[in-house]
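predicted structure and sequence below. I'll ask about it afterward.
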Amino acid sequence: MLLLDGRPLQSRSSLRGIGTYTRGLISGLVELGDAGEIGLLLARGAPDPPEVGLHGVRPARERIALLHPTLQPAADPFLIARALRRIRPELYHGVEFGQPVVARVPVVVTVHDLIPFLYPRDYPWVRRSRALARRLLPRADRVIAVSQATARDVERLTRTPPSRVVVVPEGIAPMFEPATPAAIDEVRHRLGITRPFLLAVGAFDPRKRIQLLADVVRRVRSRHDVELVIAGEQGNFLWPVRGALAAAGLAACSRLAGHVTPEDLVALYTGTSCLVFTSAYEGFGLPPLEAMACGSPAAVFANSSLVEIAGPASVVQPDGDAAAMADAVCAILDDDSGRARRAVAGREWTAKFTWQRAAQLTFDVYKQAIRR
């Protein structure tokens, strides 16, 4: 049995990138057909995720105690080690750290990013809680990095031998394709969007740089009558987001949509004039790819993995240069024929980012780890 850490599917993480990754990988492995029995290591006392029972995916008989979020990462290496001794899978895959302190089975760990160690002042408690996981990483039989940028960080910050680090890009769910005009009109009406709009996606923690986004949009609005829509649950960052938009004079022309359904997100991606992505660091960066898959251009800054995934439908500007980003977005808004060409190019570029391909590459890593 291949055992995957399925706990991200039982919590609020299911709505974040880690949930997308875990679901996508499971679906890809199931379609692959060669992976055999797939088990999920789950948390005790939390409801089973919908993936349990799907095409033979089943929960492991041993479960992990559910602790306070600040304690869970520090306790996981010991709890998972005990569970693996009892379950005895053929291989264990920690999809977001979750590495055992010791194991008698091959261990693969996916690293999406090392943001808490790159921005320690912004994420102090996360950095402390992940300290043991960082030290354990070189012991894994194989480490999957979701981008070349993340692979470089893994090798530099954890001293994991390069021979054990394998880059496996993430996939895009098949549902990310151009929405119908009716779907776009419906979500525009429901959110009160009456003009062309720029789109931002995600929770604006410090590295997402809400002040920079507000500056870019303010500059664009000096030349184009556009609105700003931000999709994503902001949680503790709601008031800083509102404050930054108000300070830039954007309160009246901004829509904070909060968490949106996948169907609404597809409609927003399709209907936007441009996705504006101001993040300072991304381990992979799904929103630009999802926007391109839906036929819309994306504007990103030249940092981290974004230069890898940008593709021909994106515009890439010097990191942090709001004026350059605004000029690039305005150029897109001024060129309808160019936008149509970008839509075609973007769809072609994103077609290679599938969960089937990610699952095949991941399964190849499993075989390497088992042979090691």
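Alright, I've got the coordinates.

okay, CA-based contacts and neighbour counts for the rest of this
Will do.

show me where the stretch 101-250 of the chain has its helices.
For the stretch 101-250 of the chain, applying DSSP state H, counting those that start in this stretch gives helices covering 115-118, 124-129, 131-136, 148-158, 181-191, 210-221, 238-247.

what's the fifth one in contact with?
Contacts with helix 181-191, where a contact means C-alpha atoms under 8 Å, 6 or more residues apart in numbering, come from 194, 255, 257, 264, 267, 268, 270, 271.

chain center to it: distance?
Centre-to-centre, helix 181-191 and its host chain are 25 Å apart (C-alpha atoms, centre = their mean, to the nearest Å).

what is the neighbour count of the residue nearest to residue 160 when sequence neighbours are not counted?
Counting by C-alpha to C-alpha, 6 or more residues apart in numbering, residue 138 is the residue found nearest to residue 160 once chain neighbours are left out, at 4.3 Å. Neighbours of residue 138 under the rule other C-alpha atoms under 10 Å: 19.

mind listing what residue 138 touches?
Going by C-alpha under 8 Å, 6+ apart, residue 138 touches 158, 159, 160, 161.

put this next to the previous one:
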Amino acid sequence: MPRRVLMTVDGVGGVWRYALDLAHGLAGRNVACRLLGLGPRSDADPEGVDLVWTDLALDWLTEDEAALDGIAARLAAEARVFDADLLHLNVASQAAGLTRTLPVVVVAHSCVPTWWRAVKDSPWPSAWAWQPRRNRDGLDRADATVAPSASHAAALAAVYGPLEGLHVVYNATDAASCDAPKQPFVLAAGRWWDEGKDAATLDRAAHASVWPVRMAGARRGPSGETVVTAHAEALGSLPPERLRALMQEAAIFVSTSRYEPFGLAVLEAASHHAALVLADIPSFRELWREAALFVPPGHADGFADAIATLAGDPGLRRRLALAAGAIAREFAPVRHLNGVLAAYDAATARHRARG
């Protein structure tokens, strides 16, 4: 097991929460962890976390591959300063060009090519030809690659081809279950500026919904993307404690996402015994099995009908909520931490074998 891990992080998406939780978990196993920030800074100032921010770019927020050319050298320098014995990179392309000095673990949370394949009905843009190539270079450099679900592991293989040293380590939540009285509203949460979340379908479903639909999360993205809704109640970005309170109150949680390598918001809602209405995509089917109502992606009337079914049947709503809560308990932080540490050990062994 490594003793000092340098981990990349960004403040835009779910990687921020993932990295903070994992850093605390590693500290509990006597593994020192320094977070190295890339891209736009988070507004949060986390306590008890060793965090250094850089001016390095994120691959999915740049149009110019040259903007990424300094990443490998900077990672190597920061690893020497921290005396790291393992690099944990949360974006595959960040491993491209790294020397063989240290073991490298890439956690493939998401990437533009797999997102495009799930969301877009058009050919890959020729101007972005560098993205899949650079990601593949990073995955080849990694001594171990981690995917947050078997479905996303399959999506990676479909885009990049076979990957050696691939591990599936499911994400986790430490949200305690809550049996507070449920209220008659539907909650959805996500980065709505991301086209993959499909805010348009959610808004159309809200228009036909028998219960009000509340939509938590940012509607303006880092590159100026903006989503406007007419029917769902847009709450904007909320503090974690406020979002948690809404999840405790919501009788139904819905996700219209067309692309979710895992779906942490769904897990957190399930842990609070919300009944789930989910887009019928591979990752949601894999994780939630019989514990949700599934609707074809993009079918607003189908989402509205599923909401009406649950709203009118308290018994079914309760059964699905309890089933989802039971599955949520499987995704415990200790299970996730043990999976990550196993990937670290595998990466270290493969690093030695590769010389």
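Received it, and whenever you're ready, just let me know what you need. Quantities reported herein were computed from a predicted structural model and do not represent experimental measurements.

got a TM-score for the pair?
The TM-score (TM-score structural alignment, normalised by the length of the second structure) is 0.81; 333 aligned residues with a C-alpha RMSD of 3.2 Å.

neighbour-wise, which of the contacts of helix 181-191 of the first structure leads?
Most surrounded of the contacts of helix 181-191 of the first structure: other C-alpha under 10 Å gives residue 268, at 31 neighbours.

distance from the helix or strand encompassing that residue to the second structure after superposition?
Using DSSP states H and E, residue 268 of the first structure falls within helix 262-271. Aligned to the second structure and superposed, helix 262-271 of the first structure gives a mean residue distance of 1.5 Å (mean C-alpha distance after the TM-score superposition for the first structure).

show the subsequent helix or strand relative to that helix.
Heading C-terminal from helix 262-271 of the first structure (DSSP H and E), you reach strand 274-277.

can you give the contact residues for that following strand?
197-201, 213, 269, 288, 291, 296-301, 329, 332.

what subset of those residues is buried?
Listed as buried from the contacts of strand 274-277 of the first structure are 197-201, 213, 269, 288, 291, 296-301, 329, 332; burial here means 16 or more other C-alpha atoms under 10 Å.

how far away is residue 275 of the first structure from residue 294 of the first structure?
11 Å (C-alpha to C-alpha, to the nearest Å).

shared neighbours, these two?
residue 269.

quick one: the helices of the stretch 101-250 of the first structure as a markdown table, columns for distance to residue 47 of the first structure too.
Formatted as a markdown table, these follow (distance: least, C-alpha to C-alpha, whole Å):
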| stretch | distance to residue 47 of the first structure |
| --- | --- |
| helix 115-118 | 29 |
| helix 124-129 | 25 |
| helix 131-136 | 26 |
| helix 148-158 | 32 |
| helix 181-191 | 31 |
| helix 210-221 | 35 |
| helix 238-247 | 28 |
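
okay, those helices, which one's buried deepest?
Among those, judged by mean count of other C-alpha atoms under 10 Å, the one packed with the most neighbours on average is helix 210-221 (a mean of 22).

give me the helices and strands touching it, please.
On a contact count with 3 or more C-alpha pairs under 8 Å, 6 or more residues apart in numbering; DSSP states H and E, helix 210-221 of the first structure meets helix 238-247, helix 322-333.

got those as a markdown table, with distance to residue 44 of the first structure columns?
Listed next are these as a markdown table, based on distance: least, C-alpha to C-alpha, whole Å:
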| stretch | distance to residue 44 of the first structure |
| --- | --- |
| helix 238-247 | 31 |
| helix 322-333 | 47 |
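
and of those, who's closest to residue 347 of the first structure?
Nearest of those to residue 347 of the first structure, taken as C-alpha to C-alpha: helix 322-333 at 16.9 Å.
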